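> Just need the structure, nothing else, for what follows:
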Amino acid sequence: MRENLAEAANAYMAWWNLAGVDCAVGEEPVDWLRPAQTPTRTPVSVPGDIPAQAKPHNFETFLTWLAEDATQPERRWPGAMILPEGPTHAPLMVITDMPDPADIGAGALLSDRAGQLFDAMLRAIGLKRADIHLASLFLSRPPGAMVEASDLTAAAARMRTHVMLAAPRRLLLLGDRTIRTLLPAADSGSRVFNHDGGTLSVFATFHPRLLLGQPAAKAECWRILQGLIEEMPE
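Here you go, the predicted structure:
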């Protein structure tokens, strides 16, 4: 019986606590009909609030900016970043969309079977990896390979600076997402890429990962590469 009375008393007190009555007598009068005031929250700083650093003006500081700037979209994603590689003023700069899962493990873009096919494509136009400047729109791979529209806009602006500082002779875009991001619909038929320092001849073709699954697309890819060969410097 005592246990039942104790449980009833606890339940009774809990009900009053939920109702907002936490003491029998207070020193200040309380207007119980006044709506409760929402406490003012102090703004909390988050990584997105960090002011962006000014974009660098040479390629060495650009690489440091990519690796260390806290406002890069890749800072929100897990996994290591893969930075661009290859010489500046290269005869060709190749841009893909993002690292594949195999690339993350290898620490380099276009590895595994897609990389083998890519190397064959380069040999077909008389080049090897050491000759080209290789980069990706995004330096790491987001969950599900999904990116927000704002991230695509930021990546496009970042790449326009990248191309200006890398200063290649020609540009080759790999994959639909790369093409749509860097050549908007209004310029989809254009063979000129507008970057921060001017314009550059651009070619666009399928990503090697698609060619592995759709061999019939290789003929169209080869046609585009032939056009690139015709414009390559002697």
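
> From here on, just use CA atoms for contacts and neighbour counts.
Fine.

> Touching, L134 and I95? I think so.
Yes: counting by CA atoms under 8 Å, L134 touches I95, with 6.2 Å between them.

> ok, the two, which is more surrounded?
More crowded of L134 and I95, by other CA atoms under 10 Å: I95, with 25 against 22.

> give the contact list for the residue nearest the centre of the chain.
Among the residues of the chain, F138 comes closest to the average C-alpha position under CA atoms, centre = their mean, at 3.9 Å. Applying CA atoms under 8 Å, 6 or more residues apart in numbering to F138 gives the contacts E74, D97, M98, P99, A155.

> Could you also give me the structure for this next sequence, so I can compare it with the first?
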Amino acid sequence: MSNPASQRTAPIAVPQPTAPASPRRNLLGDSPPTDLAAFRQWWVESPELDTAGLYPRIAPRGDSGAALMVLVPQPEEHDGEVLLEGPQGRLLANILTAMGLDDSATYVASALPCHTPVADLSAISVAGMDAVLARHIALAAPQRLLVLGTGLAPMLGSQDDQPLREINYSGGKTPVMVSETLDAMMDMPRLKARLWKRWMEWSASN
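From the prediction side, this is the model:
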């Protein structure tokens, strides 16, 4: 006589619905900022940028047309009024000094307006922040762009199989170099040596 327990079928796994992707929004609106001063004001005041209010929005620093724009994912956790005023900022200052660049030659900005723990940059990008970043870079019009955060490459239009080398915008083309984040360099000093080696090679041809 067969055992009824042996005839029981295994429960069928029911696929769980995936959360829908955030809908794409026109964060810049119908009248986007037309110069860097207007963008800075929009960056810290616009209600379209939903930041949940947990951390303050921090404006970029520097002037348009800088020799180098440095882009980081987000402000540091304890930034108050100045972008990167903590340990990451001190590391960046040392790096820029070694590169022979002072404050007047650099424009420092973040892809997100405020510190955002565990930020999903890909989701944030497709929800509309990629267009905001493109506008920001166009208004800043730097001669070169150093991106400190490999997770930012998709926000800049990079494809996985094609390393990002330049950005096209209304004012022309900007050479781009992508490297690791400042906090990663603080945790792994060898990354600073890698950045320097790549910088020397890149700056020799750009």
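
> Please pick the buried ones from the contacts of F138 of the first structure.
E74, D97, M98, P99, A155 (16 or more other CA atoms under 10 Å).

> Would you reformat those as JSON lines and include secondary structure and distance to L110 of the first structure?
Output for those, formatted as JSON lines (DSSP: H, G, I helix; E, B strand; the rest coil; distance: CA to CA, whole Å):
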{"residue": "E74", "secondary structure": "helix", "distance to L110 of the first structure": "19"}
{"residue": "D97", "secondary structure": "coil", "distance to L110 of the first structure": "11"}
{"residue": "M98", "secondary structure": "coil", "distance to L110 of the first structure": "9"}
{"residue": "P99", "secondary structure": "coil", "distance to L110 of the first structure": "7"}
{"residue": "A155", "secondary structure": "helix", "distance to L110 of the first structure": "19"}
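
> which of the residues you listed sit farthest apart?
Greatest spatial distance in these: P99 and A155, 14.2 Å, computed using CA to CA.

> hmm, back to that, the second structure: which residue goes with the residue nearest to the centre of the first structure?
Matched across to the second structure, F138 of the first structure falls on L112, judged by TM-score structural alignment.

> so where do the helices sit in the first structure?
In chain order, the first structure shows helices spanning 2-18, 59-68, 101-106, 112-124, 149-166, 176-182, 208-213, 218-231, with DSSP state H as the criterion.

> how about those helices in JSON lines, adding distance to R191 of the first structure?
Formatted as JSON lines, the helices of the first structure follow (distance: least, CA to CA, whole Å):
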{"stretch": "helix 2-18", "distance to R191 of the first structure": "69"}
{"stretch": "helix 59-68", "distance to R191 of the first structure": "25"}
{"stretch": "helix 101-106", "distance to R191 of the first structure": "29"}
{"stretch": "helix 112-124", "distance to R191 of the first structure": "20"}
{"stretch": "helix 149-166", "distance to R191 of the first structure": "15"}
{"stretch": "helix 176-182", "distance to R191 of the first structure": "11"}
{"stretch": "helix 208-213", "distance to R191 of the first structure": "21"}
{"stretch": "helix 218-231", "distance to R191 of the first structure": "11"}
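
> how about D130 of the second structure, what's its partner in the first structure?
D130 of the second structure maps onto A156 of the first structure when the alignment is built from TM-score structural alignment.

> excluding its backbone neighbours, what's nearest that match?
L182 (5.9 Å; CA to CA, 6 or more residues apart in numbering).

> The one you found is in contact with R158, isn't it?
No: between L182 of the first structure and R158 no contact is recorded; they are 10.6 Å apart, counting by CA under 8 Å.

> biggest strand in the second structure by residues?
When the second structure is parsed with DSSP state E, its longest strand is strand 172-179.

> who touches it?
With CA under 8 Å, 6+ apart as the test, strand 172-179 of the second structure has contacts from 142-150, 153, 164-168, 195, 199, 202, 206.

> Show me how to select, in PyMOL, the buried members of the residues you listed.
Selecting only the buried entries of the contacts of strand 172-179 of the second structure in PyMOL, with 16+ other CA under 10 Å as the criterion:
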select buried, resi 142+143+144+145+146+147+148+149+153+164+167+195+199
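
> Which position in the second structure pairs with F193 of the first structure?
Checking TM-score structural alignment: F193 of the first structure goes with I167.

> and what of A114 of the first structure?
Structural alignment (TM-score structural alignment) places A114 of the first structure against Q88 in the second structure.

> and its match, how far is that from Q74 of the second structure?
For Q88 of the second structure, the distance to Q74 of the second structure equals 11 Å [CA to CA, to the nearest Å].

> What mean distance separates the longest strand of the second structure from the matching residues in the first structure?
Strand 172-179 of the second structure, aligned to the first structure and superposed, deviates on average by 1.4 Å (mean CA distance after the TM-score superposition for the first structure).

> And that strand, what's buried?
Using 16+ other CA under 10 Å as the test for burial, strand 172-179 of the second structure gives T174, P175, V176, M177, V178, S179.

> can you redo those as a markdown table with distance to M186 of the second structure?
A markdown table is the format used below for these (distance: CA to CA, whole Å):
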| residue | distance to M186 of the second structure |
| --- | --- |
| T174 | 28 |
| P175 | 26 |
| V176 | 22 |
| M177 | 19 |
| V178 | 17 |
| S179 | 13 |
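
> Under the alignment, what does I82 of the first structure map to in the second structure?
In the second structure, I82 of the first structure lands on I58 (TM-score structural alignment).

> Am I right that that match is in contact with C114?
Yes: shown here, I58 of the second structure and C114 form a contact pair, counting by CA under 8 Å, at 6.0 Å.

> who touches both of these two?
Common neighbours of I58 of the second structure and C114 (CA under 8 Å, 6+ apart) are P75.
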